[in-house]
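1. Sequence plus the predicted model coming up.
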Amino acid sequence: MAILVTGGAGYIGSHTVAELLARGKEVVVVDNLQQGHREAVIGGTLEVGDLRDADFMAEVFRKHKVEAVIHFAASSLVGVSMKEPGEYYHNNVYGTLCLLEAMHKAGVNNIVFSSTAATYGEPEQVPIKETDRTQPTNTYGETKLAMERMMHWYDVAHGVKYVSLRYFNAAGAHASGRIGEDHSPETHLIPLVLQVALGQREQISIFGGDYATPDGTCVRDYIHVSDLADAHLRALGRLLDGGESAVYNLGNGRGFSVREVIEVAREVTGHPIPSVLLDRRGGDPAVLVASADRARTELGWIPQQPELRDIIASAWQWHSAHPHGYRG
């Protein structure tokens, strides 16, 4: 029996595929390769196509004996989601509807969902707990919340069990050096900082230095991508063991500021990494950190690489060896 990984040619998806393969699982990847990379799929079977193509998805489930799905396929740029909400609803929400329909017709009743802590919006408390209010402040977060709610009602109606994993910032690269982070455009802080060290940009921008944080810059939760992959497999195991649907936050339990990230990157790379302080961006909360107590208790998930230095060092190993991503 196979595990179907949608978006498995993307960053977190490819690392989860690698972990599934390392544990002896049969893997089928579905990806339209609009953002994913064929080279990132290091094993298993790659089926190139779109979730919204009903005939394609029916053929995937017909060809492969799928026992569960891990769902990563979604658009995820907050800024773009605010300018093109229709595209985000069509790709994320409608795409998930098509996936759930295909699963239901094929009799596949287990799905692990790569969600986001953006479903919470402005936090009521820090660290954020799963029971906190969900009130997204951008279209991206709203579509992910809609996807979660859709899964809930498919569970009620059809018994499709799901685990939704909410997290903020994935970072780092696989220990093998074969796969890493390659986005276009790149919007994540750590790879942007490392681009400065590689001479691909002159400086890194710091948006706001007067927040109510220890050094005045925003604080965010960073998790090593391999730890995220492990969490998805633990969630999968819960479902395959007959567990009920659930929502879990994934986080380090503490955050790192923008200035901390830059300073550690300077130490790791040996590059001065010039920075420039700019005005705040609208909608940036001072601190976003998720509580992962429930995941630790119920899934036994404990990050193995929680230190910022280790996360950045693994990212640097990938980016310095692949300065142009999968293109070389």
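-> Now that the structure is in, tell me what you want to look at.
2. going forward, measure contacts and count neighbours with C-alpha atoms only.
-> OK.
3. Give me the neighbour count for Gly208.
-> By other CA atoms under 10 Å, the residues close to Gly208 number 17.
4. ok, now how distant is it from Leu288?
-> The gap separating Gly208 from Leu288 is 15 Å, by CA to CA, to the nearest Å.
5. Then Leu99?
-> The spacing between Leu99 and Leu288, counted by CA to CA, is 31 Å.
6. those strands in the stretch 51-200 of the chain, which residues are they?
-> Listed in chain order, the strands of the stretch 51-200 of the chain (DSSP state E, counting those that start in this stretch) span 66-71, 110-114, 161-166, 169-171.
7. Which neighbouring elements make contact with the last one?
-> The contact analysis (3 or more CA pairs under 8 Å, 6 or more residues apart in numbering; DSSP states H and E) places strand 169-171 against strand 222-224, helix 225-240, helix 308-321.
8. And here is the other one:
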Amino acid sequence: MTWLITGGAGYIGAHVVRAMTEAGERVVVYDDLSTGVAERVPEGVPLVVGSTLDGERVAGALAAHTVTGVVHLAAKKQVGESVERPLHYYRENVEGLRVLLDAVTAAGVPSFVFSSSAAVYGMPDVDLVTEETPCEPMSPYGETKLAGEWLVRATGRATGLSTACLRYFNVAGAATPELADTGVYNLIPMIFERLTQDTPPRIFGDDYPTPDGTCVRDYIHVVDLAEAHVATARALRTSPGQDLTLNIGRGEGVSVREMLDLINAITGYDLPPTITPRRPGDPPRVVASADRITTHLDWKPRHDVQDMITSAWEGWVRLHPEAARS
């Protein structure tokens, strides 16, 4: 079986490529390199440079490499930017997916794994978010991911395509320093950046109804996330006709203040945070129930938050040697 991985030169995509190839799967990367890095693609893995909006390019890649499954990660993913540029996000994330699915079904590809997000849930008022928790996204980004799920499932029902929608929670860490996240959009790299500049990290609100007053989130190591893709891909291959929707998280909450304390301990920095007002739309607690994926698939997370921070810091120091503390 050959898997086309869209966005396979990105941070998460490169880890999925690595996990799939190490599991013995044949892989082809399809990436427009707008944020991806070609050097992340392993030697011997074909790289097709193109947009998912280019139906002819997609169809050509599917045919040339005899693709029998697709893992679709390519998407725009900055929540704030999506508020400022909703049309751009709907075009890239929804129309790009529609074009891709059109090519996939025309080629008779039997399996499709869609990269979704916990952003589809919005502000759930529950201790643990299950796959049945109502979806009420609060940003155009979250809306595009939910619309993408609808499109994937509808296509599966109409054509017999085996599908899986994977709802990622907060992804962190790296398999190796060279695969670390180079963006500064998530909590851990945002804190790293401020520490490196000897600037106090920020906590957006410390008056939430949580044990220490700061927001609580569920963090998943990118290596565990990538291995969940391998387990999902194999499940679709061995049991055709499936329609899976799965949370990918650890089922454990970590507060922002706890995360800061761990980062200070691991990096050697000790800068007290600055408390600023809450950001609009930040829910107090978003923690996954991971029961469904651990029950249905041969997968469970193996890495803890300390592993995530340590591996992410090694990648950060590789790019910013001045950040290292002796």
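-> Here it is on my side, so go on. Since the model is a prediction, treat every value here as computed from it, not as a measurement.
9. Now do the contacts for Val222 of structure 2.
-> 12, 15, 171-175 (CA atoms under 8 Å, 6 or more residues apart in numbering).
10. Filter those down to the buried ones and hand me the PyMOL line.
-> Buried residues among those (16 or more other CA atoms under 10 Å), as a PyMOL selection:
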select buried, resi 12+15+171+172+173+174+175
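11. Out of the contacts of Val222 of structure 2, which is nearest to Ala74 of structure 2?
-> Closest to Ala74 of structure 2 out of the contacts of Val222 of structure 2 is Ile12 (9.9 Å), distances taken as CA to CA.
12. In space, what's closest to the closest one - neighbours in sequence excluded?
-> Using CA to CA, 6 or more residues apart in numbering and skipping residues adjacent in sequence, the residue nearest Ile12 of structure 2 is Val222, 6.6 Å away.
13. in a helix, that's where Arg257 of structure 2 is, yeah?
-> Yes: with DSSP: H, G, I helix; E, B strand; the rest coil as the criterion, Arg257 of structure 2 is located in a helix.
14. how close does the counterpart of it in structure 1 get to Pro214 of structure 1?
-> Residue correspondence to structure 1 (TM-score structural alignment): Arg257 of structure 2 is matched to Arg259. According to CA to CA, Arg259 of structure 1 and Pro214 of structure 1 sit 10 Å apart.
15. hmm, back to that, and the residue nearest to Ile12 of structure 2, what pairs with it in structure 1?
-> Applying TM-score structural alignment, one finds that Val222 of structure 2 aligns to Val225 in structure 1.
16. Quick check: that match vs Glu181 of structure 1, distance?
-> 9 Å.
17. and what of Leu239 of structure 1?
-> In this view, Leu239 of structure 1 and Glu181 of structure 1 are 28 Å apart by CA to CA.
18. Output the contacts of Val222 of structure 2 in a markdown table; the columns should cover distance to Ile309 of structure 2.
-> Output for these, formatted as a markdown table (distance: CA to CA, whole Å):
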| residue | distance to Ile309 of structure 2 |
| --- | --- |
| Ile12 | 16 |
| His15 | 16 |
| Val171 | 11 |
| Ala172 | 8 |
| Gly173 | 6 |
| Ala174 | 9 |
| Ala175 | 12 |
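19. Assign Val27 of structure 1 to helix, strand or coil.
-> Secondary structure, three-state DSSP: Val27 of structure 1 is strand.
20. so what's Glu39 of structure 2 up against?
-> Contact analysis of Glu39 of structure 2 by CA under 8 Å, 6+ apart lists Ala9.
21. whoops, His229 of structure 2 was the one
-> 16, 113.
22. Noted, bye for now.
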